[in-house]
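In: Provided below for reference: sequence and predicted model.
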Amino acid sequence: MAVVAVALLDAWLWWNRYLSGWGAVALFLAVEAALAGAYVWSALRRGIRPLPVRILLHEVRAITDLGRLLKGRVVVPEGAVPLHARTRWWHLPAMFTVAIVIEIIVIELLVPWPWLRLLLFAGSLYSIPLLWGYLAGRIVHPHYLGEDLVLREGRQEILRVPATDIVEVREVRGFAAERGGVGKQLVLGGPEGTNVEIRLADGRSVALWLDEG
């Protein structure tokens, strides 16, 4: 609600020529920064991790994972074997990147105010590495096999079982592209679906995609 009030006041001041375009942007950012700072300080005093802090942490992790991807590093415990699922993972971020580039071109052609074009350009440009970083998390935090079999989606651990509980591993082609499951079956699909089924000693099974080799 405060954001809307500040934006309306800012627009009124700009419309009545009390502020220039750059002045309106500077005032809006200054007031929002002050409000955000007060909110974060108050939340931290109460022992709560506020939304802006959580968002910042997610963005830092995404950029960190993108750096790991570019360096070819994965995050698994020492001695564990990574179980990669990288096939066609880049298709989705590549398509979104093309869409963002088209959006930038359209904004440059249609938005008449240079200051607004600059803000939108910066935001769109910043979203590209964030997008790749979020999706890179699944590549640099793969499933792995050590003393335990650990299945993950990015940084989130989905299943951990002792390696000795694995009864059978076989090739079974499926086409589920998302996480799901029915009864004792867990499905961790990827862009290409699933190609491996793991059976466990307790009767559960997991269908997932693993790269060949």
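Out: Noted; the coordinates are in hand. These numbers come from a predicted model, not from an experiment.
In: switch to C-alpha atoms for all contacts and neighbour counts from now on
Out: Fine.
In: Figure out how far the helix or strand encompassing residue 42 is from the centre of its chain.
Out: Secondary structure from DSSP states H and E places residue 42 in helix 21-45. In terms of Cα atoms, centre = their mean, to the nearest Å, the gap separating the centre of helix 21-45 from the centre of its chain is 25 Å.
In: do the same with stretch 39-58
Out: That offset, for stretch 39-58, works out to 19 Å (Cα atoms, centre = their mean).
In: picking up where we left off before, against which helices or strands is the helix holding residue 42 packed?
Out: helix 2-15, helix 51-71 (3 or more Cα pairs under 8 Å, 6 or more residues apart in numbering; DSSP states H and E).
In: could I get those as JSON lines with mean neighbour count and distance to residue 44?
Out: Shown next, in JSON lines, are those (neighbours: other Cα atoms under 10 Å; distance: least, Cα to Cα, whole Å):
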{"stretch": "helix 2-15", "mean neighbour count": "14", "distance to residue 44": "20"}
{"stretch": "helix 51-71", "mean neighbour count": "15", "distance to residue 44": "10"}
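In: another one to put next to it:
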Amino acid sequence: MRPITQLARSFVRLEVDIWVSLARAVTRRPDLGGGAPMRYAGAVSATIWAFIVVSAVEIPAVHLLIPWPAARIVALGLGAWGLVWMAGMLAAHHMHPHVLTDDLLRVRYLRRVGLDIPLSGIRAVRHDLRAYDGAKSLQRTGPGDETLAVIIGSSTNIRVILTEPRTFHTPQDDFTVSTVAFWADDPKAAVASIRAAVGDRAV
């Protein structure tokens, strides 16, 4: 029963995230936490937009093809929900970017993942493109390369090497790692910003 319960909780949490993000998008209130954003939505925006367009075309097509009124209403409701859900997923990627403040780097994925890395705990940061297998947005690699990867579009392109291993609490599990990898739409600008914020310690 536990896996089913965890799956149900994950679904409810994602549903809440979608609607909160959609509300933020409508009111133009991205969750920046007082810092400068580093976007990652560009890696998946085209794919999500494709689903939105297909869903928008599918709703009237299904309405015309189904001859039974009751089935038509059900299909219309499901289609409208799916369309809004995909719009919310797009909003979630845009409304919750990575954030760089005066004190820390917050690496994020939607509302569900937020890895707070104090700038004083960063030893090095570099542009490093890597691909990952699997559908999980959060993966740990190792042994020998203790990295927690926050994956967008099956890839990461920035690696932050920590001064010492650090434990991150996530919805998936607690991970103790010495490196964090993530995706940024403009990795060169992101690396430059982090290095500038950290100062001479980062290479």
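Out: Good, I have the coordinates. None of these values were measured; they are calculated from a predicted model.
In: What would you report as the TM-score here?
Out: For this chain pair, the superposition-based TM-score is 0.65 by TM-score structural alignment, normalised by the length of the second structure; 160 aligned residues with a Cα RMSD of 2.8 Å.
In: Identify the single longest strand in the first structure, thanks.
Out: strand 166-174 (DSSP state E).
In: Contacts for the helix or strand that it is followed by next, please.
Out: Remark: after strand 166-174 of the first structure, the chain's next helix or strand is strand 179-182, criterion DSSP H and E. Residues from elsewhere that reach strand 179-182 of the first structure (Cα atoms under 8 Å, 6 or more residues apart in numbering): 186, 187, 188, 189.
In: In these, find the pair that's most separated.
Out: 186 and 189 (9.5 Å; Cα to Cα).
In: Spell out which residues are contacts of both of those two.
Out: Contacts common to residue 186 of the first structure and residue 189, judged by Cα under 8 Å, 6+ apart, are 179, 207.
In: Name the nearest residue to the residue nearest the centre of the first structure, sequence neighbours excluded.
Out: Central residue of the first structure (Cα atoms, centre = their mean): residue 134, 2.8 Å from the mean position. Spatial nearest neighbour of residue 134 of the first structure, excluding adjacent residues (Cα to Cα, 6 or more residues apart in numbering): residue 62 at 4.9 Å.
In: In the second structure, what sits opposite the one you found in the alignment?
Out: Aligned by TM-score structural alignment, residue 62 of the first structure pairs with residue 18 of the second structure.
In: Please pull up the equivalent of the residue nearest to the centre of the first structure in the second structure.
Out: By TM-score structural alignment, residue 134 of the first structure lines up with residue 89.
In: Can you tell me the SS state at its match?
Out: Following DSSP: H, G, I helix; E, B strand; the rest coil, the label given to residue 89 of the second structure is helix.
In: My guess is it contacts residue 20. True?
Out: No. Here residue 89 of the second structure lies out of contact with residue 20, judged by Cα atoms under 8 Å, at a distance of 10.3 Å.
In: picking that back up, any idea of the angle the helix holding residue 42 of the first structure forms with helix 2-15?
Out: 160 degrees (axes from the mean of the first three to the mean of the last three Cα atoms, to 10 degrees).
In: so helix 21-45 of the first structure corresponds to what in the second structure?
Out: The aligned range for helix 21-45 of the first structure is empty, by TM-score structural alignment.
In: what angle do that helix and helix 51-71 make?
Out: 100 degrees.
In: Now helix 21-45 of the first structure: buried residues?
Out: Residues of helix 21-45 of the first structure classed as buried: 21, 24, 25, 28, 32, 40 (neighbour count, 16 or more other Cα atoms under 10 Å).
In: Just send those residues back as JSON lines, with distance to residue 182 of the first structure too.
Out: JSON lines is the format used below for the buried residues of helix 21-45 of the first structure (distance: Cα to Cα, whole Å):
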{"residue": "21", "distance to residue 182 of the first structure": "56"}
{"residue": "24", "distance to residue 182 of the first structure": "55"}
{"residue": "25", "distance to residue 182 of the first structure": "52"}
{"residue": "28", "distance to residue 182 of the first structure": "50"}
{"residue": "32", "distance to residue 182 of the first structure": "47"}
{"residue": "40", "distance to residue 182 of the first structure": "42"}
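In: Pull the most distant pair out of these.
Out: Checking the buried residues of helix 21-45 of the first structure with Cα to Cα, the most distant pair is 21 and 40, at 28.4 Å.
In: still on that earlier bit, hang on, isn't the residue nearest to the centre of the first structure packed against residue 60?
Out: No. Assessed by Cα under 8 Å, residue 134 of the first structure is found out of contact with residue 60, at 10.0 Å.
In: picking that back up, quick one, what contacts the match of residue 62 of the first structure?
Out: Here residue 18 of the second structure is in contact with 85, 88, 89, 91, 92 (Cα under 8 Å, 6+ apart).
In: just the residues you listed now: which is nearest residue 37 of the second structure?
Out: Out of the contacts of residue 18 of the second structure, the member with the shortest distance to residue 37 of the second structure (by Cα to Cα) is residue 92, at 13.9 Å.
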